[in-house]
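Student: how does the following fold in three dimensions:
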Amino acid sequence: MTSEITLFVNPTAGRGRGAHAAQPAASALRAAGFSVRTVLGENAGDALTRARAAVADGTGALIAVGGDGMAHLALQAVAGTRTPLGLVAVGTGNDFARALGLPVRDPAAAGRRIADALKGGELHDVDLGQVGDRWFGTVLASGFDSRVNDRGNRMRWPTGRFRYDLAMIAELAAFRPFPYRIRLDDGEVQEIEATLVAVGNGSSYGGGMRICPGADLTDGLFDITVVGDCGRATLLRVFPSVYRGTHVDHPKVTVHRAAKVEISAAGITGYADGEPLGPLPLTARCVPGAVRVAGL
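Tutor: Coordinates of the predicted model:
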């Protein structure tokens, strides 16, 4: 493996933590003997073009510095290649790094872990989800949670996570279950009323909400969590248990496992790794060993 590696940096991640995190991560990598170059980009599209060029030119690894959004962007450059992906997780959510057992908000420790993994050959192939030509590492969200995302993204004030707390309150006021059509693998189409359907390659989203607690990045299958047609009061009771993953024990929650899932519901946007994919219907496939990661 070449000793030249690429830092793929989001300077705005975590309210500026991305820019500050690049230096200690780069220092740790250089101390281990690597030559480090940095890719920023003028915007997401430009950054991805530059990251793909680095991969095509044979960089030894692509190291994403930022949050889940930056990890998601990096996946579009390395998925399906043998170029290792490293994560220096300094964003708001950092769920993909958590799923991989990597340091969170400690860029120097993350840099050291990545360096040790690259030098020691501790590289592991993990699964990814794919929707069309888009790859994702954690969870494809649809339903109440994605409606909260929609509303939060439209809001100009306040900033940060409090915006999504307010968006959740607003969505609860207008809450109702949604009619879904779901097909798992090549089975029959199921028509159900559901609050949300979450397709988990990883176990969590939203900064540690373990919506698919049993998801395994190496089993070639999604965990699909369906929260049924519960009312507002039930949703409020069940919601806090998502952080522990115990919501799956509630009678209104069912979990399925499948390598492919088709989901359809009117007026619902799908989000993967917190990034919008587009309106349903969407078909997601679990692709075994689609990305090589450093430091699992």
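
Student: contacts and neighbour counts: CA atoms only from here.
Tutor: Fine.

Student: Pro276 belongs to a helix?
Tutor: No - assigned with DSSP: H, G, I helix; E, B strand; the rest coil, Pro276 falls outside any helix and is strand.

Student: give the contact list for it.
Tutor: Thr269, Gly270 (C-alpha atoms under 8 Å, 6 or more residues apart in numbering).

Student: and if we set it to 7 Å?
Tutor: Gly270 (C-alpha atoms under 7 Å, 6 or more residues apart in numbering).

Student: Ser241 contacts His247, doesn't it?
Tutor: Yes - between Ser241 and His247 there is a contact at 5.2 Å, judged by C-alpha atoms under 7 Å.

Student: quick one: buried residues of the helix ranked longest in the chain?
Tutor: Assignment by DSSP state H gives helix 13-31 as the longest helix of the chain. Across helix 13-31, burial judged by 16 or more other C-alpha atoms under 10 Å covers 13-14, 17-19, 21-22, 24-30.

Student: pull the most distant pair out of the residues you listed.
Tutor: Farthest-apart pair in the buried residues of helix 13-31 is Gly14 and Arg30; separation 24.1 Å (C-alpha to C-alpha).

Student: hmm, back to that, quick one: which of Ser241 and His247 has more around it?
Tutor: Shown here are Ser241 and His247; by other C-alpha atoms under 10 Å, His247 has more neighbours (23 against 17).

Student: just list what the lengthiest strand in the chain packs against, helices and strands only.
Tutor: If you go by DSSP state E, the chain has its longest strand at strand 282-294. Under the contact criterion of 3 or more C-alpha pairs under 7 Å, 6 or more residues apart in numbering; DSSP states H and E, strand 282-294 touches strand 85-89, helix 107-120, strand 123-131, strand 260-264.

Student: what is the next helix-or-strand element following the last one packed up against?
Tutor: Just to be clear, that refers to strand 260-264. On the C-terminal side of strand 260-264, the nearest following helix or strand under DSSP states H and E is strand 269-272. Judged by 3+ C-alpha pairs under 7 Å, 6+ apart, strand 269-272 is in contact with strand 139-143, helix 144-154, strand 275-279.

Student: show residues contacting the longest strand of the chain.
Tutor: 78-80, 82-86, 114, 117-118, 122-131, 218, 220-222, 259-264.

Student: same thing but 8 Å
Tutor: Against strand 282-294 from outside (C-alpha under 8 Å, 6+ apart): 75, 78-86, 114, 117-118, 122-132, 201, 218-222, 259-264, 270.

Student: quick one: contacts for Thr83?
Tutor: Val55, Gly58, Thr59, Gly60, Ala61, Leu62, Arg292.

Student: how many residues are close by His250?
Tutor: 12.

Student: one more, so I can put them side by side:
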Amino acid sequence: MKRVQLIVNPISGKGQAAAAVPTIEARLRRLGYEPATFVTRRRGDARDFAAALDQRTSLIVALGGDGTLNEVINGQTRIPLAIFPVGTANAFADDQGIRGTVDFLEALLKDGVLRGFDLGDAGGKKFLNMASCGILGQIHRAFWEDRDGPDGAVRLFTKTVQVLRRRRFPPVTLWQDGRPVRRGAGIVVVGNTRTYAPGVSFTPDASPFDGALDVTTLPAPSGFDFLRWTLGVLRGRRLDDPRIGYLRARVVQMGGEGIDCHVDGEYVGQAPLTVSVRPRSVRMLVPRVALGPEAGREAAPDVSLSAA
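Tutor: Presented below is the predicted three-dimensional model:
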């Protein structure tokens, strides 16, 4: 009998992750799997627990948001991974069209495929979605430093307004595969996937299967610029502004004085930060027919779950 390890963030989705566990365990047993459950208690638990798992575990299911998923891939990439998205932010699940329901998870287990996904590496911290330095890093620093503020989107909006009002935007220096390409950018986003946040795309051409990173550079914005660009990224398209640059690279270096950076929404300190791609570094269970931005396209599986 194959063991499926659930790693659960009990506060994700205002308790939805923990509430779903008994139903998921029962469904797994009905499908012939042996479920095991680990519930996190503090930041870092998911990473440390995942790192200690061995090959007796056939599949990990991460129940939580992007933060829980990020911890698991930073703990291990040997064992295939599925996600049950119920957190505040589910950018990767949004990008791949994965839903946080027990029926959807059962369908994945029955008919999903394992695909090798590229990972980004930002100074030793792995990520699935993106890394960013500059103004967005400032926003996430303010978000992380005020953990007692309002939850989720409200706190992020409040911190965004505060950062834009301060108008302190030191320029980010950027290198593409070792070559200097732009000075004076206010925002640099390095994307492994299209999705920066659910419904938001700064790197609309990015793919986690192409062995490269997509990079978008934006100047320090006025309030009007920021509003216009926000409307553009919400539509998931390239921004029509000659000051905005798009490029691709395997290695991206960001530098400058007082430049804040974040990785998949977690503040990681100040530049310099080197970001590289690790092609096909983690196997993930995804729908056989894509449901995200590539909707309708049949996945090219590395292996089925039953053969893993």
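
Student: so which of the helices and strands packed on strand 282-294 of the first structure gets nearest Asp145 of the first structure?
Tutor: strand 260-264 (15.0 Å).

Student: quick one: the closest one aligns where in the second structure?
Tutor: Residues 251-255 of the second structure are matched to strand 260-264 of the first structure when aligned by TM-score structural alignment.

Student: name the nearest residue to Val253 of the first structure, ignoring sequence neighbours.
Tutor: Val227 (4.6 Å; C-alpha to C-alpha, 6 or more residues apart in numbering).

Student: hang on, isn't the one you found packed against Ile192?
Tutor: No - the pair Val227 of the first structure / Ile192 is not scored as a contact, 10.4 Å apart, by C-alpha atoms under 8 Å.

Student: more neighbours: these two, which one.
Tutor: Neighbour count, other C-alpha under 10 Å: between Val227 of the first structure and Ile192, Val227 has more, with 26 against 15.

Student: now do the same for that one: its match in the second structure.
Tutor: In the second structure, Val227 of the first structure lands on Leu218 (TM-score structural alignment).

Student: outside of the helix or strand its match falls within itself, list whatever touches it.
Tutor: In this assignment (DSSP H and E), Leu218 of the second structure forms part of strand 213-219. Applying C-alpha under 8 Å, 6+ apart, the contact partners of strand 213-219 of the second structure are 120, 184-192, 202-203, 205-207, 243-251, 276-277.

Student: burial of the aligned residue in the second structure for Glu275 of the first structure, as a residue count?
Tutor: Aligned counterpart of Glu275 of the first structure in the second structure: Glu266 (TM-score structural alignment). Neighbour count of Glu266 of the second structure, defined by other C-alpha under 10 Å: 17.

Student: same deal with Arg52 of the first structure?
Tutor: By other C-alpha under 10 Å, neighbour count at Arg52 of the first structure equals 18.

Student: touching, it and Ala77? I think so.
Tutor: Yes - if you go by C-alpha under 8 Å, Arg52 of the first structure and Ala77 touch, sitting 4.9 Å apart.

Student: before we move on, the earlier item: show me just the buried residues among the contacts of Thr83 of the first structure.
Tutor: Buried, going by 16+ other C-alpha under 10 Å: Val55, Thr59, Gly60, Ala61, Leu62, Arg292, out of the contacts of Thr83 of the first structure.

Student: can you lay out those residues as JSON lines showing secondary structure and distance to Phe175 of the first structure?
Tutor: Converted to JSON lines, those look like this (DSSP: H, G, I helix; E, B strand; the rest coil; distance: C-alpha to C-alpha, whole Å):
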{"residue": "Val55", "secondary structure": "helix", "distance to Phe175 of the first structure": "45"}
{"residue": "Thr59", "secondary structure": "coil", "distance to Phe175 of the first structure": "48"}
{"residue": "Gly60", "secondary structure": "coil", "distance to Phe175 of the first structure": "48"}
{"residue": "Ala61", "secondary structure": "coil", "distance to Phe175 of the first structure": "45"}
{"residue": "Leu62", "secondary structure": "strand", "distance to Phe175 of the first structure": "42"}
{"residue": "Arg292", "secondary structure": "strand", "distance to Phe175 of the first structure": "40"}
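
Student: and which of these is nearest to Asp46 of the first structure?
Tutor: Val55 (14.4 Å).

Student: quick check: the closest one vs His124 of the first structure, distance?
Tutor: 18 Å (C-alpha to C-alpha, to the nearest Å).

Student: just to check, the match of Glu275 of the first structure is in contact with His140?
Tutor: Yes - between Glu266 of the second structure and His140 there is a contact under C-alpha under 8 Å: 6.9 Å.

Student: picking up where we left off before, in CSV, list the contacts of Thr83 of the first structure along with distance to Gly160 of the first structure.
Tutor: Listed next are the contacts of Thr83 of the first structure as CSV, based on distance: C-alpha to C-alpha, whole Å:
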residue, distance to Gly160 of the first structure
Val55, 32
Gly58, 37
Thr59, 34
Gly60, 35
Ala61, 31
Leu62, 28
Arg292, 32
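
Student: circling back to that earlier point, just say which of the helices and strands packed on strand 269-272 of the first structure is most tucked in.
Tutor: When you average the neighbours per residue for each of those (mean count of other C-alpha atoms under 10 Å), strand 139-143 leads with a mean of 28.

Student: give me the number of neighbouring residues for the equivalent of Gly178 of the second structure over in the first structure.
Tutor: Gly178 of the second structure maps onto Asp186 in the first structure, with residues paired by TM-score structural alignment. The tally of other residues near Asp186 of the first structure (other C-alpha under 10 Å) stands at 11.

Student: could you look up the SS state of Asp186 of the first structure?
Tutor: coil.

Student: just checking, Phe143 of the second structure touches Leu156?
Tutor: Yes - taking C-alpha under 8 Å as the definition, Phe143 of the second structure is a contact partner of Leu156 at 6.1 Å.

Student: distance of Val148 of the first structure from Phe175 of the first structure?
Tutor: 11 Å.

Student: also Thr283 of the first structure?
Tutor: Counting by C-alpha to C-alpha, the gap from Thr283 of the first structure to Phe175 of the first structure is 25 Å.

Student: doesn't Ala47 of the first structure lie inside a helix?
Tutor: Yes - remark: Ala47 of the first structure belongs to a helix, assigned using three-state DSSP.

Student: give me the number of residues near whatever residue of the second structure lines up with it?
Tutor: Using TM-score structural alignment, the partner of Ala47 of the first structure in the second structure is Ala46. Neighbours of Ala46 of the second structure under the rule other C-alpha under 10 Å: 26.
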